[in-house]
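Participant: For reference, the sequence and a predicted model appear below.
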Amino acid sequence: MRALTAAVLMVCMVQGAVAADKVQQRLVERIQSFDSRLSVESVSPAPLPGLYEVVLSSGEVLYTDERGEYILAGELYQVQGAGKLVSLTEERMKAVRMQALAAIPAEQRVVFPAKGERKAHLQVFTDVDCGYCRKLHSEVAKLNEMGIQVDYLAFPRAGAGSAAEAKMSAIWCAQGDERRELMTRAKNGENLAPVKCENPVMEQFALGQQLGVTGTPALVLDDGRLLPGYLPAEQLARVLGL
């Protein structure tokens, strides 16, 4: 009897998995039928019964029914506890940001390492001509002394062909200490001699947009949280748990 029960359960589990795969494949095909350029990263049941969560390769999170007849593009909230409103979409975006940024190697960043033991890590989408980016950079040495490593990623707000993009390309064409020196010079308002090379500046700009960056500085913590705007070093240290 136990063997029969186990066999029945196994058959049910296999049938359920096959059915789930069919739903996911149908939703992928349905969404891509709207625009062949759309690329679906993942499809999974949403926290709200009856909905599926669809993550596009662009980083956007959508919700749909199992037939793909209704599409919701926006934030899904859940009331947790006594009136606590939590964005489930933002919780999902944290994981998306963590995965995307983990794929960027150190040689494609401008890294200001922590002094001594590294106690925290901050990833910053920056624009060298942004006033608040310059204000934050003036405190990077203090952050480093606190044990906080700061990694810069490029986000020239005016886009390709802008003065900021040209300066940041010159920075990313350099290496190591020279790259850090050029970043500091640019943040101090100096013009940099133009340098052309293959660099990730515009790729990082596009990635930032996909991850929800709309302005600079945009700070991403290791848990995927996105903090828009400047924060003083002491306040940042508290946010980072130091």
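Facilitator: Received it, and whenever you're ready, just let me know what you need. Residues are numbered from 1 along each chain as shown.

Participant: alpha carbons only for contacts and neighbour counts from here, please
Facilitator: OK.

Participant: Next one: Ile31 relative to Leu72, how far apart?
Facilitator: To Leu72, Ile31 is 12 Å away according to C-alpha to C-alpha, to the nearest Å.

Participant: Neighbour count for these two, which is higher?
Facilitator: Ile31 (19 against 13; other C-alpha atoms under 10 Å).

Participant: show me what contacts the more buried one?
Facilitator: Ile31 makes contact with 38, 68, according to C-alpha atoms under 8 Å, 6 or more residues apart in numbering.

Participant: ok, now with 10 Å
Facilitator: By C-alpha atoms under 10 Å, 6 or more residues apart in numbering, Ile31 lies in contact with 38-40, 54, 56, 64, 68-69, 71.

Participant: Looking at these, which are in helices?
Facilitator: Using DSSP state H, no member of the contacts of Ile31 sits in helices.

Participant: let's bring in a second model and compare:
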Amino acid sequence: MINLKNSIAALMLLLSTAVFAETAQEAAIKRLVEPRLGEGVKVDSVTKTPYAGLFEVRIGTDILYTDEKAQYLFVGSVIDAQTSTDYTKARVADLNKIKFSDLPLDAAVKMVKGNGKRVVAIFEDPNCGYCKRFRQTLQGVDNITVYTFMYNILAEDSAVKSKNVWCSSDKSKAWDDWMLNGKAAPVAAASCSTPNDKVFALGRKLGVTGTPTIFFTDGTRMPGAVDVKTFEAKLASLK
């Protein structure tokens, strides 16, 4: 029996390493494709895939496909008809991976529940309704450490609310008071400094376009207010 998980991992390794040994054919396709994508668009790599004779065209973390003569461009997901495996989704997830240990955790609000052995980092905006919903979900999750980066992207007063939380004597309690109960933190002193700008720059660098966005210790991310079953299943897969 084929181990599907191992097969996908092998495929991702093949694609991620192939760009370092671009063939003459891949280079030729890159030269043909790039001018057809619009002025200023830069193709980072062209890689032959193991399926359907397609070539992966990567632009940042965006993926499209072409044929060996670069006559056609295909936009969408490559899905295995037998296993329903979405190879494109898996590839994009791999491209979006981060190095969790590089996150500046000192710029995040830390919450520990139970033994705290399971660790995640979350980008949240204080005005984000979906973030508040996910905070409710976290209420039912134990043995976890959550680092919350207050990522102010939704409203003009998001930075003010984040500053008030950051400058509170108990940051974690102040954040939960606001996100769970709508209880605002005391107004911060003007002299209190925050990591707001640092977190905003970090989120942009990591390509965080919405909140909440959850990062796991394996470097993968999960956007949106996922349900507890999905969240727990992901955490269990990291063991």
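Facilitator: Yep, it's here. What you are looking at is a predicted structure, and each value in this text was computed from that prediction instead of being measured.

Participant: Switch the contacts of Ile31 of structure 1 over to JSON lines, and while doing so, append distance to Ala3 of structure 1 to every line.
Facilitator: Below are the contacts of Ile31 of structure 1 laid out as JSON lines (distance: C-alpha to C-alpha, whole Å):
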{"residue": "Leu38", "distance to Ala3 of structure 1": "46"}
{"residue": "Ser39", "distance to Ala3 of structure 1": "44"}
{"residue": "Val40", "distance to Ala3 of structure 1": "40"}
{"residue": "Val54", "distance to Ala3 of structure 1": "38"}
{"residue": "Leu56", "distance to Ala3 of structure 1": "43"}
{"residue": "Thr64", "distance to Ala3 of structure 1": "39"}
{"residue": "Gly68", "distance to Ala3 of structure 1": "39"}
{"residue": "Glu69", "distance to Ala3 of structure 1": "42"}
{"residue": "Ile71", "distance to Ala3 of structure 1": "44"}
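
Participant: Columns neighbour count and distance to Met146 of structure 1 on top of those residues, output as JSON lines?
Facilitator: What follows is the contacts of Ile31 of structure 1, written out as JSON lines (neighbours: other C-alpha atoms under 10 Å; distance: C-alpha to C-alpha, whole Å):
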{"residue": "Leu38", "neighbour count": "14", "distance to Met146 of structure 1": "43"}
{"residue": "Ser39", "neighbour count": "14", "distance to Met146 of structure 1": "41"}
{"residue": "Val40", "neighbour count": "19", "distance to Met146 of structure 1": "41"}
{"residue": "Val54", "neighbour count": "24", "distance to Met146 of structure 1": "40"}
{"residue": "Leu56", "neighbour count": "18", "distance to Met146 of structure 1": "37"}
{"residue": "Thr64", "neighbour count": "21", "distance to Met146 of structure 1": "45"}
{"residue": "Gly68", "neighbour count": "18", "distance to Met146 of structure 1": "50"}
{"residue": "Glu69", "neighbour count": "10", "distance to Met146 of structure 1": "52"}
{"residue": "Ile71", "neighbour count": "14", "distance to Met146 of structure 1": "46"}
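
Participant: Tell me the one of those residues nearest Asn191 of structure 1?
Facilitator: Nearest to Asn191 of structure 1 out of the contacts of Ile31 of structure 1 is Leu56 (C-alpha to C-alpha; 38.4 Å).

Participant: Tell me how many other residues surround the closest residue to Thr211 of structure 2 other than its chain neighbours.
Facilitator: Residue nearest to Thr211 of structure 2 in three dimensions, not counting chain neighbours: Glu124, with 5.2 Å by C-alpha to C-alpha, 6 or more residues apart in numbering. A total of 26 residues lie near Glu124 of structure 2 under the criterion other C-alpha under 10 Å.

Participant: And for the one 3 residues further on?
Facilitator: Burial of Asn127 of structure 2 is recorded as 21 neighbouring residues (other C-alpha under 10 Å).

Participant: how close does the corresponding residue of structure 1 for it sit to Leu226 of structure 1?
Facilitator: Per TM-score structural alignment, the equivalent position to Asn127 of structure 2 in structure 1 is Asp129. Counting by C-alpha to C-alpha, the separation of Asp129 of structure 1 from Leu226 of structure 1 is 21 Å.

Participant: again with Cys133 of structure 1
Facilitator: 15 Å.

Participant: Also Gln175 of structure 1?
Facilitator: 27 Å.
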